[in-house]
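Participant: let's see this in three dimensions:
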Amino acid sequence: MKLDSSISAVITGGASGLGEATARALAAQGVKIAIFDLNEAKGEALAKELGGVFCKVNVTSEEDVDAGFAKARAAIGQERILVNCAGTGNAIKTASRDKATGEIKHFPLDSFNFIIQINLVGTFRCIAKSAAGMMSLDPLPCGDRGAIVNTASVAGEDGQIGQAAYSASKAGVIGMTLPIARDLSNDGIRVNTILPGIFNTPLLAAAPEAVKAALGAQVPHPKRLGNPDEYAHLALTMITNSYFNGEDVRLDGAIRMAPR
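Facilitator: From the prediction side, this is the model:
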C-alpha cells in the first residue's frame, strides 16, 4: 500500500504514546488522520496540528465506536488503515494474602473484565467495524483494500506476576490475529499485530528516571526503553508491505520478561 493523501487512517488511542507516534508518522506521508481517544484536550490539539479529525471514543461502547467511525468517515472518507493502540492495564494477583493481617483476597472479577473489555473486545469491535467499511472500497493496484495493525504486548507471551488480566487480554489479541487475517483475506484486508516490550509511553511518565533506567537495563540490546517512533516505524512497514499479513511480531530488544 502506497501512503499518500488518497489514504485515510483511524488510530485508536491516538492522542498519546504509541498511537500519537503512529498518527504523526502516517500524517508525515500525507495520510488523512482520525484520532479516537478519550482525552479531548490532547486529541483535539493533535488532530488540529495534523489537519485531521478527533473523535471522542470509548472502545468499550458500541455507540461510541459507531459514532466515531461515522464522524471520521464524514470528515476524511472511508479509512483504509486502522491502527489499534487503545488499551490499559492493572497489576493484581490472582489471589493474595495480606502480610499484616493474613486476610486472603482474590482478583476482583469486575477488574479482570474491565481489562478484557478494553484491550481485547474493544480491539475486536474496532477491527470488525473498520473491516466492514474497508470491504466497500475498490482494491488498490497492490490488491489491498485495507490494512489493520493491532497492539498486543510481550506480556501476552511472558506475563509477569499480577498481569493475569493484562496478559490474557493481549494473548487474545495475538490469538485472533491469524484467524481474522484469514477471515478478511478474500477481500484484500491484511491484519498484523505488534507486541511491544518496555516502551517509554505515558504509562511510565510518572516513574522516576532511576526506575526507567533500571527497566531499560533489563533489555539485552539496546539497553533502554523503546521509543514510540520505533513502534510507528514497524506499524508503517506492516501497512506498506503488502506481503505482510497474519503476523505477530515482538518489538522488544530481545527481552523475555522475568516473573517480576
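Participant: for the rest of this, base every contact and every neighbour count on C-alpha atoms.
Facilitator: Fine.
Participant: how about stretch 117-132: buried residues?
Facilitator: Neighbour-count burial for stretch 117-132 flags 117-127, 130-131 (criterion: 16 or more other C-alpha atoms under 10 Å).
Participant: show me what contacts the nearest residue to Gly52 once chain neighbours are set aside?
Facilitator: Closest residue in space to Gly52, ignoring its immediate chain neighbours: Ile33 at 4.8 Å, by C-alpha to C-alpha, 6 or more residues apart in numbering. Ile33 makes contact with 8-11, 23, 26-27, 47, 50-53, 76, according to C-alpha atoms under 8 Å, 6 or more residues apart in numbering.
Participant: Val154 too?
Facilitator: Val154 makes contact with Leu195, Pro196, Gly197, Arg250, Asp252, Arg256, Met257, according to C-alpha under 8 Å, 6+ apart.
Participant: any idea which of these is closest to Gly162?
Facilitator: Ranked by distance to Gly162 (C-alpha to C-alpha), the contacts of Val154 are led by Met257 at 12.9 Å.
Participant: to compare against the first, here's the next sequence to fold:
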Amino acid sequence: MHLQNTAAIVTGAASGLGAATAQALRERGATVYGFDLPSAVDEATPVDGVTLVPTDVTEPDQVQSAVATAAADERPLRTVVNCAGIGPSMRILGRKGPHDLAVYRKVVEVNLIGTFNVLTLAAEAVVATEPDHNGQRGVAVNTASIAAYDGQIGQAAYASSKGGVVGLTLPAARDLASVGIRVCTIAPGIVDTPMLATVSDEFRAGLAAGVPFPQRLADAGEYARLVTMIVEHDYLNGETIRMDGALRMAPR
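Facilitator: The predicted model follows:
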C-alpha cells in the first residue's frame, strides 16, 4: 500500500516510538494525525505535516472525535499505528503487599483496551474509503513487547496487556479481511526512548550487553522503519514481528 497522499493516525505521537513513526510516515507523503494526552501534546515539538490531537485512547468519545478529524482529511485514511502505552512495574506480592488492582487495571486499560478502542473506531472510518486496485483499504499496526513472551519480575500487568495485543492480532486481521484492512503487530525489545532517559549510562550499557546482536539498544527510528515496511508490504497480515536483536529476557 502506498503512503503518498494518504492520511494516517498514530497514537502516542508526542514522543518516543509514536513521534518517530509520525515523522517516518510524513516523510513518505502521508498526512499524520497524532493522538496523545493533552499534557504530552502541550510539551511536544511541532512537526510540519503532523497534527497533534489531544486524545485519551481509553475514552471512546474522545477517540471517535479524533478519528473524525483524521477522516475529514481530503486524503483517504489508510494507516493506523497504536504506540500509546504505559509500563509501571509492580510484583504480584511485594514488600508493600499484593499488587494494586487499580494499577493492573490501568495498564490493561491503556495498553490493550486503548489499542482495541482506536483500532475499532479507526477501522470504521477506513471502511468508508474506496479500496485501491488490490481491494485494500488500510493497515493497522499495533505495538506489543517482547514482555508478551518473556515477562520479567514486576511485569505482570505490562506482560498481560502486551500479551493481549499479540492475541488480538490474528482475530482482528481475520475480522477485517473482508473489508480490506490488514492488521499486524510489532513486539519491540529494549528501545532507547524517553522512558529510559532517566537511567544511568552504566545501566543502559548493561541492558545493551544482554542483546545478542546487534549489541545495543534499538532506536525509535528502527521501529518506525518497520512500521513503514509493514504498511508497504501487502502480504504481511495477522503477524506479530519481534524487533529485539534476538533478545530473550531473563527473569529480572
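Participant: TM-score for the pair, please.
Facilitator: Overlay of the two chains. TM-score (TM-score structural alignment, normalised by the length of the second structure): 0.96; 250 aligned residues with a C-alpha RMSD of 1.2 Å.
Participant: just to revisit the earlier point, among the contacts of Val154 of the first structure, which ones are buried?
Facilitator: Buried among these by 16+ other C-alpha under 10 Å: Leu195, Pro196, Gly197, Arg250, Asp252, Arg256, Met257.
Participant: alignment lookup: the fifth one to the second structure.
Facilitator: When the structures are aligned by TM-score structural alignment, the residue of the second structure matched to Asp252 of the first structure is Asp244.
Participant: so its match touches Leu207, yeah?
Facilitator: No: the pair Asp244 of the second structure / Leu207 is not scored as a contact, 11.9 Å apart, by C-alpha atoms under 8 Å.
Participant: touching both of these two, which residues are there?
Facilitator: Residues touching both Asp244 of the second structure and Leu207 (C-alpha under 8 Å, 6+ apart) are Ile190.
Participant: what does Phe18 of the first structure align to in the second structure?
Facilitator: Actually, residue 18 of the first structure is Leu. It isn't Phe. By TM-score structural alignment, Leu18 of the first structure lines up with Leu17.
Participant: re earlier: excluding its backbone neighbours, what's nearest the match of Asp252 of the first structure?
Facilitator: Gly189 (4.2 Å).
Participant: and the one you found, what's its match in the first structure?
Facilitator: Looks like Gly189 of the second structure aligns to Gly197 there (TM-score structural alignment).
Participant: now do the lengthiest helix in the second structure: which range of the first structure does it align onto?
Facilitator: If you go by DSSP state H, the second structure has its longest helix at helix 156-176. Using TM-score structural alignment, the residues of the first structure aligned to helix 156-176 of the second structure are 164-184.
Participant: list the contacts of that stretch.
Facilitator: If you take C-alpha under 8 Å, 6+ apart as the criterion, stretch 164-184 of the first structure is touched by 88-90, 92-94, 112-113, 115-116, 119-120, 123, 131, 150-153, 155-159, 189-193, 245-248.
Participant: strands - which of those residues land there?
Facilitator: Counting by DSSP state E, the contacts of stretch 164-184 of the first structure place Asn150, Thr151, Ile189, Arg190, Val191, Asn192, Thr193, Asp248 in strands.
Participant: setting aside sequence neighbours, what's the nearest residue to Pro98 of the second structure?
Facilitator: The spatially closest residue to Pro98 of the second structure, leaving aside those adjacent along the chain, is Ile92, at 5.6 Å (C-alpha to C-alpha, 6+ apart).
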